[in-house]
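Peer 1: please find the sequence and the predicted model below.
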Amino acid sequence: MSEQKSYRSSFILLTTLFFLWGFITVLVDSLVPRLREVFELSYGMIGFLQSAFFVAYFVFSLPAGWLISKVGYKRGIVIGLLTMSAGCLLFYPASSERIFAVFLLAFFTLAGGITILQVAANPYVAVLGPEEKASSRLNLSQAFNSLGATIAPIVGAAYLLSDKILTSVEIGNLSVADKDAYYLQEAGAVQAPFLIFAAVIFLLAVTFSFIKLPQILKDSAANGSYFQALKRKQVWMGALGIFFYVGAEVAIGSVLVNYFLDLNVNEIINNSPFLKSIATGLIELFGGSTENLDAKGLVGAFVMFYWLGAMVGRFIGSYLTKIFKPSRILMIFGLIAISLIVVSITSTGLLAMWSILAVGLFNSIMFPTIFTLTLDGQGDLKPRISGLLCMAIVGGGVILPIFGNLVDWKGFTAGLLFLTVCYGYIAYFAFSKKNI
């Protein structure tokens, strides 16, 4: 009984970390439309901007696995939190000086901290109880990850997207005094939120340094190599599934604001008192101003429903994967995601908007289910495999530039059709599992 209580307490504490990195990851997405206007970036360049965030998963995952094997899971979590805090602080000089390279460094550092947390927390939650319930546990933790992701777009719409960004021509027409005032206002819009996040994350690091977590994982240094893990078909197929899932989910989440503007959804919302009240109500709920609300802030509020779907789906998925084979649920969700994308690109207006937002609901179980299906039956190689699976999150940095350049070249239809291939592989991975 005392062991179960210890597991429950540890599960709750670790779930706060899932919430944290879900919130921060999507908040960074909310910053993308602002940076696109500030630096006048193409969609292809936006893909490379996001790559700085996701390439960190590739760079940090294996070192994070090695680090955790040396210092332990708790200290690894603390180091991850401190790295995230440092990444948040870097947004201060980046926004003050309006230097694109420093924004890239801030994205990279922040993602490095999140990577360390992921490598530690995902396998820890998976083994924090009976193996047959691992998928259900990880779906539940990931539901709180999605809760953070759901709140983040509203915070972003309220504080990062609500005001109009001037073009380089408009800035050139300002007086020196007005230009300095504008730059100060621009910097403040980014600095204040990220300084608060840096402080909160630092306090979490201090808190975790004093918490005792149960020792339930063996020393991963003695449990095989990454090469041994990759020789197993289940492992590299699962890693490829994570690669495509993250790429597709983030590609959609990163362009929703611009996709909705391309569909002229902002005009539909403005002309609908009901829809406009939803957008303004959500922004005001988080303390944002709706006076002279910019179009991207108006449609940005609806991005919340993409991540809300992921949260609701994970709570539902936690139950479904208890009573049905997780691989079967994963295959069905992958096929539905493809169908919704096709509906969106073959329709207009609100139908196109709500169908692409609904993809979030069916993204919900993909990460935790692919993760646990890949870890299933892998024994002491689990910590190594976790590092490889987290490394595959680099898919966000590879898929995004391809997607972005397709959008620049042929429009959103071509880009979104490309993402159906990603979901097709996920459905195939689920089908290929023997326990389907």
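Peer 2: Everything's here; your move.

Peer 1: CA only for contacts and neighbour counts going forward, please
Peer 2: OK.

Peer 1: in the host helix or strand of Q185, what's buried?
Peer 2: Using DSSP states H and E, Q185 sits within helix 176-209. Using 16 or more other C-alpha atoms under 10 Å as the test for burial, helix 176-209 gives 182, 186-191, 193-195, 197-198, 201-202, 204-205, 208.

Peer 1: another one to put next to it:
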Amino acid sequence: MTSPAPQAPSRQLSHPAAIAIVSLIFFMWGGLTSLNDVLIPHLKAVFSMNYAQAMLIQFTFFGAYFLMSLPSGAVLARLGYKASIVVGLMVAAVGAVLFYPAAKLPSYGLFLAALFVLASGITLLQVAANPYISLLGDAATSHSRLNLAQALNSLGTTLFPYFIGPLILSAAVLGADKLAAMSPDALASYRATQAQSVQVPYLLLAGALVLLAAFVLLMRIPALREATDAGDTVRHGYADVLRHAHLKWGVLAIFVYVGAEVSIGSFLINYLAEPGIGGLAEATASKYLPFYWGGAMIGRFIGAGLLTKVDARKLLALFALIAIALLATTMSTHGQLAMWTVLAIGLFNSIMFPTIFTTAIEGLGAMTGKASSLLIMAIVGGAVVPLAQGALADRIGIQHAFALPLACYAFIAWYALRGSRLSALEASTAAALPAAPTRPMH
């Protein structure tokens, strides 16, 4: 009797298959992030807040990136890319579940706590998934790969507000006069009814995150541990990483880019509801958000192709200059022209994050993990810039407050043309770096 032949070990997935799986993560966190643009007008009405108070939503959400990026980098170094992605998805699911008790009370503080937990999970996903995509293949096409993954991120930001936004904003919002005339009991009942419209959507999203975590756990995607701190035999510190000028300016470029993109998206519903701009009801205005985020999606699909033929830095500078022109137009006009020029900015936001990210980590080798943590930490711009613009809007009006993101795009144009350039030594070192090795994750 012969013994059975030994089974061959299961093989890890190819790079294209791994990219496809991780791109689903980009889709999910893009959608979750864009729902903040729906929560802002909704909770602003529920809790009768001004713009600055409502922007605490973005401040809390993107503040998590600042606080949790370095811990996320430590998790990535210890667990590797695959396990870190699974942990990030599960933490985000816990945050989504917390929306249920926050709406049940209702409590603005608990909403903010739920957002912080949700964003902490997404922070770990960002720290792991952005460099992971760029490392899966030829370094020369890393800009294109990350743009393609970010295109699916933008698909999430396009679809979630369109399908989930109207569910959250379905109940009619009463004006300040009617709210002031309500008794305390009636006001509490009204706020509870309004707040509870987020419960079912976020429970469904929590379930989707858990399913996605289980799917990633079962798939044998490459670990690329050698490209994390595990492969850093010299043990460089964060100060060493920041000595690379293109990374240092890249961190600031990510800060202002995310700040500008999030700030514009955060104000869109209220801006389009302005009588001199669109005069739309908030539920109707939420249906225009997909034009902003959908423009980014279309631009990223186009950009993924363009970046295989056009210099990434030149294309980034061009898109930043066009965004400046569109903002100047929306600030100086009214009606349909002001409305559509601000929505069109999404198209030119498209390549900015992935192009800044890949130029900033260029040539860093085993320091890529630490560089990624610093770049993801810079997403805190999405907390700071909207809050600052909210304070400006309360003082000078929502339309003129767009001067702040305009200044952000001006810095991005400078970064593309000057700040992102590698020194001669860095360029020669980057050219000599071998492709990242891979092995299965156990």
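Peer 2: That came in fine, so what should we check first? This structure is a prediction, so every number in the text was calculated from the model and none was measured.

Peer 1: coming back round to it: for the helix holding Q185 of structure 1, packing partners?
Peer 2: With contacts taken as 3 or more C-alpha pairs under 8 Å, 6 or more residues apart in numbering; DSSP states H and E, helix 176-209 of structure 1 sits against helix 73-97, helix 134-159.

Peer 1: including distance to G253 of structure 1 and mean neighbour count, could those helices go into JSON lines?
Peer 2: JSON lines is the format used below for those (distance: least, C-alpha to C-alpha, whole Å; neighbours: other C-alpha atoms under 10 Å):
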{"stretch": "helix 73-97", "distance to G253 of structure 1": "21", "mean neighbour count": "22"}
{"stretch": "helix 134-159", "distance to G253 of structure 1": "10", "mean neighbour count": "27"}
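
Peer 1: put together JSON lines for those, with distance to L381 of structure 1 on each row.
Peer 2: Formatted as JSON lines, those follow (distance: least, C-alpha to C-alpha, whole Å):
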{"stretch": "helix 73-97", "distance to L381 of structure 1": "16"}
{"stretch": "helix 134-159", "distance to L381 of structure 1": "16"}
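
Peer 1: nearest to E3 of structure 1, out of these?
Peer 2: Nearest of these to E3 of structure 1, taken as C-alpha to C-alpha: helix 134-159 at 16.6 Å.

Peer 1: what's the spacing between the closest one and its chain's center?
Peer 2: How far helix 134-159 of structure 1 lies from its chain's middle: 9 Å, per C-alpha atoms, centre = their mean, to the nearest Å.

Peer 1: that helix against structure 2, how far on average?
Peer 2: Superposed on structure 2, helix 134-159 of structure 1 shows a mean distance to its aligned partners of 0.8 Å (mean C-alpha distance after the TM-score superposition for structure 1).

Peer 1: from the contact counts, what lies against that helix?
Peer 2: So helix 134-159 of structure 1, by 3+ C-alpha pairs under 8 Å, 6+ apart, packs with helix 2-38, helix 100-126, helix 176-209, helix 273-285, helix 295-300, helix 304-323, helix 366-375.

Peer 1: I'd like the next helix or strand past it.
Peer 2: Following helix 134-159 of structure 1 in sequence, per DSSP H and E, is helix 168-172.

Peer 1: other residues contacting that next one?
Peer 2: With contact meaning C-alpha atoms under 8 Å, 6 or more residues apart in numbering, helix 168-172 of structure 1 is reached by K179.

Peer 1: returning to what we had before: heading C-terminal from the helix holding Q185 of structure 1, find the next helix or strand.
Peer 2: Following helix 176-209 of structure 1 in sequence order, the next helix or strand is helix 226-230 (DSSP H and E).

Peer 1: nearest residue to P153 of structure 1 other than its sequence neighbours?
Peer 2: Spatially, and ignoring its direct neighbours in sequence, P153 of structure 1 is nearest to M304 (5.4 Å; C-alpha to C-alpha, 6 or more residues apart in numbering).

Peer 1: what's the one you found aligned with over in structure 2?
Peer 2: By TM-score structural alignment, M304 of structure 1 lines up with P290 in structure 2.

Peer 1: that match and I269 of structure 2, how far apart?
Peer 2: 11 Å (C-alpha to C-alpha, to the nearest Å).

Peer 1: likewise for A281 of structure 2?
Peer 2: 9 Å.

Peer 1: next one: A416 of structure 2
Peer 2: 31 Å.

Peer 1: got the contact list for the residue sitting furthest away from the middle of structure 1?
Peer 2: Here the centre of structure 1 is the reference, and by C-alpha atoms, centre = their mean the most remote residue is S175, at 39.9 Å. Residues near S175 of structure 1 by C-alpha under 8 Å, 6+ apart: none.

Peer 1: now it: how far from Y183 of structure 1?
Peer 2: 12 Å.

Peer 1: give me every residue that touches the residue nearest to P153 of structure 1.
Peer 2: Here M304 of structure 1 is in contact with A149, T150, I151, A152, P153, I154 (C-alpha under 8 Å, 6+ apart).

Peer 1: next one: V241 of structure 2
Peer 2: L247, M367, K370, A371.

Peer 1: which residue lines up with the second one in structure 1?
Peer 2: The one in question is M367 of structure 2. Aligned partner of M367 of structure 2 by TM-score structural alignment: L381.

Peer 1: residues near F418 of structure 1, how many?
Peer 2: The local packing of F418 of structure 1 (other C-alpha atoms under 10 Å) involves 16 other residues.

Peer 1: with V256 of structure 2 instead?
Peer 2: 27.

Peer 1: I329 of structure 1 now?
Peer 2: By other C-alpha under 10 Å, neighbour count at I329 of structure 1 equals 20.

Peer 1: translate it into the numbering of structure 2.
Peer 2: Per TM-score structural alignment, I329 of structure 1 is aligned with L315.

Peer 1: and for F18 of structure 1?
Peer 2: Checking TM-score structural alignment: F18 of structure 1 goes with F26.

Peer 1: report the spatially closest residue to that match, excluding sequence-adjacent ones.
Peer 2: N153 is the one closest to F26 of structure 2 (C-alpha to C-alpha, 6+ apart), at 4.5 Å.
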